[in-house]
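In: coords below, sequence missing:
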């Protein structure tokens, strides 16, 4: 199995942890060999694996052996969760991960990104290789919404403007941010960064404020919906190896608060990226490759991160 990545996602009252099908530790000395999805309703103290796939014959199937690549939750319905797998297509659950079903109509390939329209829950976008697929009927049928002429291009991230969900952004391995103003009917490039763009994040406090993480050329910020971009590399220069991006999360509870994971370690900004400070980690910075960060929507001091093998949480920022 590949040691690919782990993801965490918080939605108000519960925490989801998506893993690859290899060993991960939740507490010191405790490890497991199952992948898939784990859920916690008590801030990560106790976990339960959620991997069942029901069948017409009643035989037990599971996503526990699948490697995760992407995940998304319906912003308007915390029962609806989407699991993008490595080489096995898209799976979804409409009962908070109790049971999973495969999204028919999509190829069984790697789903590199998935997103749900915040205003129309049956509109889902899924990225596979150099294409974006769109469903308007809750996974029953899919159509191609975007195609990149370069077959080597990968789409790594999808972000939807919660203020105006017609605006859809995608990030590519070619170093572009591409925007659709009409839910995927037409597209235009709004940013070029000369490096792979790994993630797009829309500020939960102002949807005109965008951040993109590039593979090795730091983080960029736009304050006007992608019209203009500014590199934050100079603001991060005191932190060695901070140009190598791992993940970024923003606080909904405290506007302007950002958490950034890099090869340096975990950093925090309270002013939308103008200045940064180091967050002390339990593990030494160079020994902790952080794959994912999450911050509570209710409390900016409640943060979570995962390394290749271990889940960590903090209640004091």
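Out: Looks like it came in fine. Fair warning: this is a prediction, and the values are worked out from it, not measured in the lab. Numbers count the residues shown, from 1 in each chain.

In: going forward, measure contacts and count neighbours with C-alpha atoms only.
Out: Noted.

In: by contact count, what packs against the longest strand along the chain?
Out: Using DSSP state E, we find that the single longest strand of the chain is strand 77-85. Contact here means 3 or more C-alpha pairs under 8 Å, 6 or more residues apart in numbering; DSSP states H and E; on that basis strand 77-85 packs against strand 68-74, strand 90-93, strand 113-116.

In: looking at the ones you listed, which is buried most?
Out: strand 113-116 (a mean of 26; mean count of other C-alpha atoms under 10 Å).

In: packing partners for that one?
Out: So strand 113-116, by 3+ C-alpha pairs under 8 Å, 6+ apart, packs with strand 68-74, strand 77-85, strand 124-128, strand 155-160.

In: which residues sit in contact with the residue lying closest to residue 299 once chain neighbours are set aside?
Out: Nearest residue to residue 299, sequence neighbours excluded (C-alpha to C-alpha, 6 or more residues apart in numbering): residue 253, at 5.8 Å. With contact set as C-alpha atoms under 8 Å, 6 or more residues apart in numbering, residue 253 has these partners: 296-300.

In: Nearest to residue 227 among those residues?
Out: Of all the contacts of residue 253, residue 297 has the smallest distance to residue 227: 27.6 Å, by C-alpha to C-alpha.

In: Dump the helices and strands packed on strand 113-116 to a markdown table, plus distance to residue 317.
Out: Below are the helices and strands packed on strand 113-116 laid out as a markdown table (distance: least, C-alpha to C-alpha, whole Å):
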| stretch | distance to residue 317 |
| --- | --- |
| strand 68-74 | 24 |
| strand 77-85 | 25 |
| strand 124-128 | 33 |
| strand 155-160 | 26 |
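
In: which one of these lies closest to residue 105?
Out: That would be, of the helices and strands packed on strand 113-116 and by C-alpha to C-alpha, strand 124-128, which comes in at 11.8 Å.

In: now the helices and strands packed on strand 77-85 in a markdown table, with distance to residue 267?
Out: Output for the helices and strands packed on strand 77-85, formatted as a markdown table (distance: least, C-alpha to C-alpha, whole Å):
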| stretch | distance to residue 267 |
| --- | --- |
| strand 68-74 | 23 |
| strand 90-93 | 32 |
| strand 113-116 | 25 |
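
In: another one to put next to it:
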């Protein structure tokens, strides 16, 4: 499940990127079999696309990750050129420079990666969730250790968030409904809240790391405050370290909208705090941390929307993008009007990332349609 406050990415100058990759240019026309790929880059807000799937090779034979199915992408908050690619059934990939291609993390299982996050204070500390486990690397993905293990093999670790004020504070959620916190960078854990439904995503506010939002498998949304000034070495502060306060049910007002049953994403804009909630059938906007919501008008009727991913320009919260199985949508006026193009591939759009320095640069991740 996607777990992101705001997924953003900085890319290198266009000529450098394009010179390094297996690339094609399209103008929104459907891709043929030879142009289908897992990752595309657009430098003009989705008008044209290029494939960026190269993998470094020790021999002369070109290699790529064209056929992987993208679950999500996550960017190092301190180094925007460091991008982590979580796949379905094929493990984790990363790049420190897109011109050099993608690297496979062979020390992790080649399985579905549910989430991946980088410590905002230390780029070499990375957390990755797969199945009922959380792995941690402290040496830039060279080696990994098991940081959390759930004794129920049917329970998945679904989401990871890290406190950007005090990165010793790490939170994970589970498909069973647990919110679990570590105040020691993942060495020890305590359950701080339990729900009667699975959790899809945790979202930490980019404006106040004490504020955390919870999105569940039943499309319920909650928020709470968590202590950030934690000290694992002071037992007198133990209860304070794990305190949950101001637990708020945001669903009373959301019941005015037919959210459906397929949650997709919550994104909070770091500039103005405007929050967007996307399900498969609609997009809502809140200017006040979820107290009130506005339904953004989409081009297709709700029953035909099939939203897979949402992205917001971090410099302008009225600049919106979303993607479906077959189409790419862009609004420059907060959803009052939309531009739409068909995807450059027969694969389904799955993930969108915007470059926070150059918002016209858009990354698209795809999956093969069944």
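Out: Nice, I can see it. The model shown is predicted, which means the values in this text are computed figures rather than measured ones.

In: TM-score for these two?
Out: Overlay of the two chains. TM-score (TM-score structural alignment, normalised by the length of structure 1): 0.88; 301 aligned residues with a C-alpha RMSD of 2.2 Å.

In: and the contacts of residue 253 of structure 1, which are buried?
Out: 296-297, 300 (16 or more other C-alpha atoms under 10 Å).

In: surely residue 157 of structure 1 meets residue 202?
Out: No: look at residue 157 of structure 1 against residue 202 with C-alpha atoms under 8 Å: they stay out of range, at 11.6 Å.

In: So between those two, which is more surrounded?
Out: The neighbour count for residue 157 of structure 1 versus residue 202, taken as other C-alpha atoms under 10 Å, is higher for residue 157 (24 against 21).

In: any idea what the more buried one aligns with in structure 2?
Out: In structure 2, the residue matched to residue 157 of structure 1 (TM-score structural alignment) is residue 159.

In: what about residue 149 of structure 2, how many residues close to it?
Out: Counted with other C-alpha under 10 Å, residue 149 of structure 2 comes out at 15.

In: Kindly report the same for residue 165 of structure 2.
Out: 15.

In: how about the nearest residue to it, chain neighbours excluded?
Out: Residue 165 of structure 2 sits nearest to residue 209 (C-alpha to C-alpha, 6+ apart), 6.4 Å away.

In: counterpart of the one you found in structure 1?
Out: By TM-score structural alignment, residue 209 of structure 2 lines up with residue 207.

In: ok, that match touching residue 163?
Out: Yes: between residue 207 of structure 1 and residue 163 there is a contact under C-alpha under 8 Å: 6.4 Å.

In: My guess is residue 310 of structure 1 contacts residue 19. True?
Out: No: contact criterion C-alpha under 8 Å: residue 310 of structure 1 and residue 19 do not qualify, at 10.5 Å.

In: With neighbour numbers in mind, choose between the two.
Out: residue 19 (28 against 18).

In: give me every residue that touches that one.
Out: By C-alpha under 8 Å, 6+ apart, the contact list for residue 19 of structure 1 reads 5-7, 35-38, 67-68.

In: Kindly recompute the last result at 10 Å.
Out: By C-alpha atoms under 10 Å, 6 or more residues apart in numbering, the contact set of residue 19 of structure 1 is 3-8, 34-38, 64-69, 306, 308-309.

In: Only the buried residues of stretch 262-269 of structure 2, if you could.
Out: 262-269.

In: just stretch 36-52 of structure 1 next, same as before
Out: 36-40, 43-44, 47, 49-52.

In: now do stretch 75-88 of structure 2
Out: 75-77, 80-88.

In: how about those residues in a markdown table, adding distance to residue 136 of structure 2?
Out: Formatted as a markdown table, the buried residues of stretch 75-88 of structure 2 follow (distance: C-alpha to C-alpha, whole Å):
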| residue | distance to residue 136 of structure 2 |
| --- | --- |
| 75 | 16 |
| 76 | 15 |
| 77 | 17 |
| 80 | 20 |
| 81 | 20 |
| 82 | 17 |
| 83 | 16 |
| 84 | 14 |
| 85 | 16 |
| 86 | 15 |
| 87 | 17 |
| 88 | 19 |
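
In: Closest to residue 295 of structure 2 out of those?
Out: For the buried residues of stretch 75-88 of structure 2, the nearest to residue 295 of structure 2 is residue 75 (28.8 Å; C-alpha to C-alpha).

In: Next up, the contacts around the closest residue to residue 213 of structure 1 other than its chain neighbours.
Out: Counting by C-alpha to C-alpha, 6+ apart, residue 213 of structure 1 lies nearest to residue 219, which is 4.6 Å off, once chain neighbours are set aside. By C-alpha under 10 Å, 6+ apart, residue 219 of structure 1 lies in contact with 193, 197, 199-200, 211-213, 230-233, 235-236, 242-245, 248, 260, 273.

In: hmm, try it at 7 Å
Out: 211-213, 231-233 (C-alpha atoms under 7 Å, 6 or more residues apart in numbering).

In: so where do the helices sit in the stretch 251-370 of structure 2?
Out: Secondary structure of the stretch 251-370 of structure 2 (DSSP state H, counting those that start in this stretch): helices at 251-254.

In: Run through the strands of it in chain order.
Out: 263-268, 275-279, 283-286, 294-296, 309-312, 320-323, 327-331, 339-342, 348-354, 362-367 (DSSP state E, counting those that start in this stretch).

In: Which residue range of structure 1 does the longest one align onto?
Out: Against structure 1, there is no aligned range for strand 348-354 of structure 2 (TM-score structural alignment).

In: how many degrees apart are that strand and strand 362-367 in direction?
Out: 150 degrees (axes from the mean of the first three to the mean of the last three C-alpha atoms, to 10 degrees).

In: how about the nearest residue to the equivalent of residue 92 of structure 2 over in structure 1, chain neighbours excluded?
Out: For residue 92 of structure 2, the aligned position in structure 1 is residue 90, judged by TM-score structural alignment. Nearest non-adjacent residue to residue 90 of structure 1, counting by C-alpha to C-alpha, 6+ apart: residue 84, 4.7 Å away.

In: Contacts only, for that neighbour.
Out: Residues in contact with residue 84 of structure 1, defined by C-alpha under 7 Å, 6+ apart, are 68-71, 90-91, 111-114.

In: With residue 294 of structure 1 instead?
Out: 8-10, 249, 303-305.

In: try 6 Å
Out: Neighbour list for residue 294 of structure 1: 303-304 [criterion: C-alpha atoms under 6 Å, 6 or more residues apart in numbering].

In: what's the spacing between the helix ranked longest in structure 2 and its chain's center?
Out: Secondary structure of structure 2 per DSSP state H: the longest helix is helix 14-20. Centroid separation between helix 14-20 of structure 2 and its chain, computed with C-alpha atoms, centre = their mean, to the nearest Å, is 25 Å.

In: got it, and stretch 164-177 of structure 1?
Out: On C-alpha atoms, centre = their mean, the centre of stretch 164-177 of structure 1 falls 14 Å from that of its chain.
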